[in-house]
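Engineer: Let me see the structure of the following:
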Amino acid sequence: MKIHILGSAAGGGFPQWNCNCHNCAEVRRGNPSMQPRTQSSIAVSGDGERWILINASPDIGAQLAAFPAAQPAGDSVRGTGIHAVMLVDSQIDHTAGLLTLREHGRLRLYTTRSVHEDLTTGFPVIPMLEHYCGVDWREVAADDDAFQVDGVPELAFTAVPLTGKAPPYSPGRHAPRTGDNIGVLIHERSSGRQAFYAPGLGALDAGLIRRMADVDCLMVDGTFWREDEMLTTGTGSKHAADMGHLPLSGPDGLIAVLQRLPRPQKYLVHINNTNPVLDERSPEAEMLRRAGITAARDGMSLDV
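Structural biologist: Below you'll find the model as predicted:
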């Protein structure tokens, strides 16, 4: 299977447009150890021609412009390699790009029921798109059963319920529903190889860790280095847990868990602009390298 990382930053991107934290200031100055990043999204394909977009960030226009496989092919006047869109949640940084896709032919959209509810009420993107391209919605059940995307027989997908946070506009913010946040397990039928994508991860349990241990490629939440990162950088008043993210550092952090998983290739996605791992020369980035973990960059292509 082929995976292309379209965007690897958290909401707001890197640098964030209104942020002058140390990292954002340095990347604007052209610090060579820091690379700009757009908001989190990947594309996955079994044949290299039909691509499934997982999350549609506000940066989707620039991301697709930098990804030739998504662009019109040959002598086509119009076209795209994007065959369908799948969403892991209803966060604005994962869904606002749907509006940019309004010129698409009828849009195949795969989401859980709770995400569909959010996108038809609190943030009514789906009703808006009905006036443009139209939406062919397919429900994704977060029940551990594999499903296929129509027209993509090479791959099977499983929605894995995760602990996280629904967006602030959602009724699920304070009354969580199964399906508010999922990870996506991607299985290539011919090879048996698997990848797991989870840009939002608020907690881990033994079952989820076992599942992560069995895949060949992990792309998981790298939002914050520290639980109190927003406070220590002066960029906000919330802790990582308040925002539905498990920090990387500490004895119970994500790095400690990932180090115990020898099989998968490990990539961090959804990296917040405040995270010190964005500086490739930082001690934190060196800790990642020693742990065998890569901070994903926009434009990375993975053959799994």
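Engineer: Please count neighbours and contacts with C-alpha atoms only from this point.
Structural biologist: OK.
Engineer: immediately after the helix or strand where residue 266 lies, which helix or strand?
Structural biologist: Using DSSP states H and E, residue 266 sits in strand 265-269. Downstream of strand 265-269, the first helix or strand assigned by DSSP H and E is helix 283-290.
Engineer: Can you tell me what sits against that next one?
Structural biologist: 255, 276-280, 294-295 (C-alpha atoms under 8 Å, 6 or more residues apart in numbering).
Engineer: same thing but at 6 Å, please
Structural biologist: residue 277 (C-alpha atoms under 6 Å, 6 or more residues apart in numbering).
Engineer: Check which helices and strands the helix or strand that that helix is followed by sits against.
Structural biologist: Per DSSP H and E, helix 283-290 leads on to strand 293-295 as the next helix or strand towards the C-terminus. Strand 293-295 sits against strand 265-269, with contacts defined as 3 or more C-alpha pairs under 6 Å, 6 or more residues apart in numbering; DSSP states H and E.
Engineer: Which parts of the stretch 51-200 of the chain are strands?
Structural biologist: Ranges of strands in the stretch 51-200 of the chain, per DSSP state E, counting those that start in this stretch, are 51-54, 82-86, 107-111, 135-139, 155-161, 182-188, 194-198.
Engineer: which of the residues in the fourth one are buried?
Structural biologist: Neighbour-count burial for strand 135-139, counted by 16 or more other C-alpha atoms under 10 Å, picks out 135, 137-138.
Engineer: Alongside the first, I'd like the structure of this one:
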Amino acid sequence: MKVKVLGSSAGGGFPQWNCNCRNCDGVRKGTLAAQRRTQSSIAVSVDGVAWLLVNASPDILAQIAANPEMQPARHTRDTGIAAVLLMDAQIDHVTGLLMLRENSAPLPLYATDAVWQDLSTGFPIVSILSHYCGVERRLIDLDAGPCEIAALPGVRIEALPLSSKAPPYSPHRAAPQRGDNIGLLITAPGSGKRVFYAPGLGVLEPPVRDAMRSADLLLVDGTVWTSDEMIALGLSKKTAADMGHLAQTGPGGMIEVLDSLDRPNQRKVLIHINNTNPILIDDGPERRVLAQHGIEVAHDGMLFQL
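Structural biologist: You can find the predicted model right below:
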């Protein structure tokens, strides 16, 4: 099974279009050792031809162009995207669906009932796409156990509900529902190896910790380095927890969590990295701290074989 990182940044990308923080300014001017990144998304495949797109970011067209395997060119109109799975209804994870409107057939779209509600009401992408290629609803049932997706024969996908809030435009923003946000535990055929993917992870409940401990590869929330990162820079009044993310440092932070898993040979990779996070600097001290803990930083185009 192949797992490819199409985008490794948080919403807004890196550099963010309207941000002049040290990171964004430095990468634009070439004064920092840092790579540009698009908004978070991964793709999963068994044969390298048919791919499950997990989250459709606003950068999807650039991501397809940067990854030729996503365009197998078997016909005059073709795509390697066989299906799409959404982990939430956040704008930076679903807007890319609009860019796929020229698809030659309805897009198989996997989502929980809570996410489907949001995409049918507060942000009615489903209705909009009905005037173009359309979508085929594929329900992610959180109580039905692992599911299989036709495009990925033999792959088992288990969705775990995460504690989170629905997007601001959701009708149930003030009343969170089970399934507003999910993590994925994906098991490869043959090898039985597992990847746990959760770009937005604010609270680690026991089933989530168990899933993380069982995985051979972790692709988990790397949004901010410190809890007050955005506040200290004068960019927000919200802490990491307010935004639904777990900071890397501090008591109970992601570094401490990953250290506690104690699984030999487990690859630990941070993804969904905000433009303000100093771990974006390749030769910075924060990177050295992560390396001491055996933690990697995702970049666009990163490929894993399980």
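Engineer: Would you check that residue 219 of structure 2 makes contact with residue 267?
Structural biologist: No - the criterion here is C-alpha atoms under 6 Å, and residue 219 of structure 2 misses it with residue 267 at 8.6 Å.
Engineer: More neighbours: which of these two?
Structural biologist: residue 219 (25 against 15; other C-alpha atoms under 10 Å).
Engineer: which SS class is that one?
Structural biologist: strand (DSSP: H, G, I helix; E, B strand; the rest coil).
Engineer: what's the distance between it and residue 99 of structure 2?
Structural biologist: 25 Å (C-alpha to C-alpha, to the nearest Å).
Engineer: Return the set of buried residues in stretch 1-17 of structure 1.
Structural biologist: 1, 3-16.
Engineer: Which member of these is positioned nearest residue 24 of structure 1?
Structural biologist: The closest of these to residue 24 of structure 1 turns out to be residue 15 (C-alpha to C-alpha; 4.6 Å).
Engineer: Distance of the closest residue to the closest one other than its chain neighbours relative to residue 120 of structure 1?
Structural biologist: In this structure, residue 15 of structure 1 finds its nearest non-sequential neighbour in residue 24, 4.6 Å apart by C-alpha to C-alpha, 6 or more residues apart in numbering. Between residue 24 of structure 1 and residue 120 of structure 1 the computed distance is 34 Å (C-alpha to C-alpha).
Engineer: Just want to know which of the two has more residues nearby.
Structural biologist: For residue 24 of structure 1 versus residue 120, the count of surrounding residues by other C-alpha under 10 Å is larger for residue 24: 21 against 14.
Engineer: Wait, a strand at that one?
Structural biologist: No - counting by three-state DSSP, residue 24 of structure 1 is not part of a strand but helix.
Engineer: how far away is whichever residue in structure 2 pairs up with it from residue 208 of structure 2?
Structural biologist: By TM-score structural alignment, residue 24 of structure 1 lines up with residue 24 in structure 2. Separation of residue 24 of structure 2 from residue 208 of structure 2 (C-alpha to C-alpha): 33 Å.
Engineer: Could you do residue 172 of structure 2 as well?
Structural biologist: On the measure of C-alpha to C-alpha, residue 172 of structure 2 and residue 208 of structure 2 end up 23 Å apart.
Engineer: Looking at the two, which is more packed in?
Structural biologist: The neighbour count for residue 172 of structure 2 versus residue 208, taken as other C-alpha under 10 Å, is higher for residue 208 (21 against 17).
Engineer: Same question for the host helix or strand of the more buried one: list its buried residues.
Structural biologist: Secondary structure assignment for residue 208 of structure 2, by DSSP H and E: helix 206-214. Residues of helix 206-214 of structure 2 classed as buried by neighbour count (16+ other C-alpha under 10 Å): 208, 211-214.
Engineer: Nearest to residue 29 of structure 1, out of the buried residues of strand 135-139 of structure 1: which one, please.
Structural biologist: For the buried residues of strand 135-139 of structure 1, the nearest to residue 29 of structure 1 is residue 135 (42.2 Å; C-alpha to C-alpha).
Engineer: check contacts around that closest one.
Structural biologist: 106-107.
Engineer: let's see it at 10 Å
Structural biologist: 102, 104-109, 126-129 (C-alpha atoms under 10 Å, 6 or more residues apart in numbering).
Engineer: which of these count as buried?
Structural biologist: 102, 104, 106-109, 126, 128-129.
Engineer: wait, which of those residues is closest to residue 224 of structure 1?
Structural biologist: Nearest to residue 224 of structure 1 among those, with distances taken as C-alpha to C-alpha, is residue 109, at 29.5 Å.
Engineer: Tell me how far the closest one lies from residue 253 of structure 1.
Structural biologist: Using C-alpha to C-alpha, which is the criterion applied here, residue 109 of structure 1 is 33 Å from residue 253 of structure 1.
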